Structures are given as structure tokens and as C-alpha cells.
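K.L.:
What follows is a predicted structure for the sequence shown.
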Amino acid sequence: MGISCLYSLLLFLVLISSTGQILSCLADPTDGFTEIPLTDRNFDLQKPYNVPLNDRYSYQNGVRRLWVYTNDKPFKPDTTTRPRTEVRIKGLDYSSGVWQFEGHAYVPKATSGVTVMQIHGARVGATSLQLRIYDGDMKYYKFAVVDTNLYDKWFRLNVIHNVDEGKITVFIDGVQKFVKNDQGPGDLYFKCGVYAAPANSSSYMESRWRDIKIYKK
């Protein structure tokens, strides 16, 4: 290797170590993970118990559209939970290891006060993560803002759950946006769709999903 090439390489390495920006641009959230093949059996649909599925869900051209109204019934008669139309990833429950959810999502304007993605299960409480949309912004439950201005456009969502380290990391369009301790180990699984948050949800809620994938490390 010539002196000029060696100098260029050393300068490149210094830039990486000093800023980390080059590495973050090159890295993908799924690097180092193995995709787990999904079939129709892995997509369990939950919807208001008193209406037909096609009144709250459609699947066309690879896009899953899910919607619900704030005055709908819950997903089963013997629960007092808020209304939902959700995909529950079935058959891939986990309690240890490093898992990742990926999906491209679209939330139409005016859908607000709604959970669009969850990690269900925890040592304390019912969930380890809820990603909610409030007026176009994504929040961790009703607290920290994860990202803004997400209405009316497709965005790629990746959620990594490192159960062994107790960490959850959220990426939007390949960029790390949020890191948080989880709620402790439990019987864990991924969900996405629309689930009316505990209060102040819009009268109509909708999200669309495509290219849903699950990875494991």
C-alpha cells in the first residue's frame, strides 16, 4: 500500500472513531440478525368481537390496513380493554435473547391517541413497549417523543428488544431514535395495528403495514 493510500485510510479511521457518524450511516438495524420466515399462521388478527373481520381489516397488494373506532367493543366479551384492530405475531413468543420487529407503516392524518406497535408482556404491567401516535408524533407511551411528523407517509420501523440486557431500541427509517430499559422479562410478543390508548383517542384510528418481518440474533 502506498503512503498516500495509507494516509487516507488512517484519516478515514480517525473520522469514524471521532464522530461515529460514518458507521451509523453504513449500519442497518438488521445487520447481524437472522430473519425468521413468517407464514399466514403467524398473523393472528384481533378486532372488535361483534363485527366481521372485513369491517375492520383489509389485506391487498401486500398492505394490511387496520382501523377501529373509539366506541367499538373490545376484542373479546370478557375484557374491559380499549378497542383494537391488531396483528399479533403468533408462534414466536420469547422470553430471552435478542429479537427484532420490522415493518413499514403508514398512519393517516387525524389518527391520534393510538398505539400502533407494542411489545406485549413484562414482569410489571401488561406491556414492555407501546409506540403511540399523538397528532402525528410518535411517543413512548404518552411520554418521550420518539419521532415527529409521521402522518401520511410510509416509514420503516425497527424495534430491537435485547431481553438479556433489558434494552429496547427504536429505529425510524434506519436511524436510531430511542433507547429505553424494558419492563423486565415475561411472555413477550410483537403486535402492530391500532389499539386505542387509555384516553383521548380520536374517534377513528387507522394504520397500514407492509413487509412485516421478525429477526433474531
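P.N.:
Thanks, I have it.

K.L.:
hey, let's count contacts and neighbours off CA atoms from now on
P.N.:
Fine.

K.L.:
Which strand runs longest in the chain?
P.N.:
strand 204-216 (DSSP state E).

K.L.:
which helices and strands sit right next to that one?
P.N.:
Contact here means 3 or more Cα pairs under 8 Å, 6 or more residues apart in numbering; DSSP states H and E; on that basis strand 204-216 packs against strand 34-36, strand 63-69, strand 98-106, strand 189-196.

K.L.:
okay, now the one to match up with it:
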Amino acid sequence: MKRVCGCSLLLLVVNLSLLNDGLKVFAIDPTQGFTNVPLTPSSFIYQKPYNVPLTDRYSFHNGIRRFWVYSNDKPFERGSNTRPRTEVQIKPDYTSGIWQFEGYAFIPHGTSGATIVQIHGAAEGNTTILLRIYNGDMRYYNGEVIATNLYDKWFKVNLIHNVDEGKIMVYINDVKKFESHDEGPGDLYFKCGVYGAPSDTSRYMESRWRDIKIYKKS
């Protein structure tokens, strides 16, 4: 009887090892074949509630960019009917080719209903993709769940846009989680931070980012 149990345990360990190896196969470097686009301080253009200074909604210390906003904050400019945001637009803009955003994100528990990263611009509408956090899960706009249980931990985000083929892909921690058609060409650029786009957001919204990079495929 002990011999059978021992063999069963050995088989279980082997199967788990094979499963882990199988999972590793799906983890790749999404930036392979891409060229890093150098970024300077002028590459980052900030938006925040128009009636407060940037330092009241953004900080940059020890390589970590912290963005926060409240659901009752003003929009980014007078006369705008958009929801509150504290975001950074990352230059350069692009209209063709294959481009990629990479960054490590941290979302504190309680932030919900907030867009944390997006591609702005499209043939129709304002955006190609919005990735939102709802109760710790990441969704494509307010629809398909892309990743779960993301609160209070650093996770890697890679967002690839093949404009010529009209395709977008999302990688979380080097694993491909989502693919879809885009919304057509336009004046396109990446943004990250917090944007309370829907109306049912948490009162306080925050995201932190580090190691932000932009890549282009030659």
C-alpha cells in the first residue's frame, strides 16, 4: 500500500513539473524583434484636473510614477465633458507600423472603474483600446476579462499595435492574454495613469508605473 502511494506521489510531482514547463512555453519576450525608442522628459505630456497643480495628483520618485485622481475632480481642461484623469501621453505619435508599450504597473486595492493604459486615436471614436481595472481584474473596456487578481502587486504590461494589419495584442507578465482588431488608423499614441472613464468608478483611483518603454518594429 505504501509503495502504491509512493508511486502516485512521484507521478503527481512529475505531472506538476511537466505542467509548469508547459506554462513556461507560453511566457515569451514580447519585445523580441523590436527596437527601443529613446524617451526623454519631453516625451511625457501630462494631463490632470485643470484646477489643481500637477504635484497634487502626480509624483515621480525613485523611478516610480504615481498617478491619482478623485471621482469628483474636474476634467483636464475647462469646457471638457470628459471624466477626471491624471495621465501621461507618451511621445512619439504614430500612424503606421508596429509599435509597443511596455511598463510595470501597480494598482492599490480599492481602485475600480479606472482606465490604467490606453492607445488614444482611431479612425472612428477616440481610442483604439482601453484597459480598465474593475475590482482587481483587468478588462478590455468594460467587457472581456484579460487578467485577474492584480491588486497590490507589480505586473508587467506589454501592449502591441500592428497598425498595418489592424491588430492589437496584450501581454501580462510576458504571457499573451488578449488579441483583437483595432479601430482603424489615426493619430495614435500610448497613455497610462488613471482615467475615470465610466461613471461607476471608485471615489479614489490610483496607479503606479515604472520602467516605461516604447518600442518599434523595424
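P.N.:
Thanks, I have it. This structure is a prediction, so every number in the text was calculated from the model and none was measured.

K.L.:
TM-score for these two?
P.N.:
The TM-score (TM-score structural alignment, normalised by the length of the first structure) is 0.88; 197 aligned residues with a Cα RMSD of 1.4 Å.

K.L.:
Could you identify which of the helices and strands packed on strand 204-216 of the first structure is most buried?
P.N.:
Of all those, strand 189-196 has the most neighbours on average by mean count of other Cα atoms under 10 Å, namely a mean of 27.

K.L.:
related to what we said a few turns ago, so for S128 of the first structure, which of the helices and strands packed on strand 204-216 of the first structure sits nearest?
P.N.:
With Cα to Cα as the measure, strand 189-196 is the member of those nearest S128 of the first structure (9.7 Å).

K.L.:
Touching the closest one from outside, list them.
P.N.:
Applying Cα atoms under 8 Å, 6 or more residues apart in numbering, the set of residues contacting strand 189-196 of the first structure from outside is 66-68, 70, 82-90, 92-94, 101, 113-121, 205-209.

K.L.:
Buried only: go through these for me.
P.N.:
When these are checked for burial by 16 or more other Cα atoms under 10 Å, the buried set is 66-68, 70, 82-90, 94, 101, 113-121, 205-209.

K.L.:
follow-up on the earlier one: got a markdown table for the helices and strands packed on strand 204-216 of the first structure, with distance to D78 of the first structure too?
P.N.:
Shown next, in a markdown table, are these (distance: least, Cα to Cα, whole Å):
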| stretch | distance to D78 of the first structure |
| --- | --- |
| strand 34-36 | 33 |
| strand 63-69 | 19 |
| strand 98-106 | 29 |
| strand 189-196 | 17 |
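
K.L.:
Ok, which of those strands comes nearest N149 of the first structure?
P.N.:
Closest to N149 of the first structure of those, according to Cα to Cα: strand 98-106, at 11.7 Å.

K.L.:
Which SSE is immediately downstream of the closest one?
P.N.:
Next helix or strand after strand 98-106 of the first structure toward the C-terminus (DSSP states H and E): strand 114-120.

K.L.:
Setting aside sequence neighbours, what's the nearest residue to G113 of the second structure?
P.N.:
Residue nearest to G113 of the second structure in three dimensions, not counting chain neighbours: T201, with 4.3 Å by Cα to Cα, 6 or more residues apart in numbering.

K.L.:
Next, the contact list for the residue sitting nearest the centre point of the first structure, please.
P.N.:
The residue lying closest to the centre of the first structure (Cα atoms, centre = their mean) is M117, at 4.4 Å. With contact set as Cα under 8 Å, 6+ apart, M117 of the first structure has these partners: L129, Q130, L131, R132, F190, K191, C192, G193, V194.
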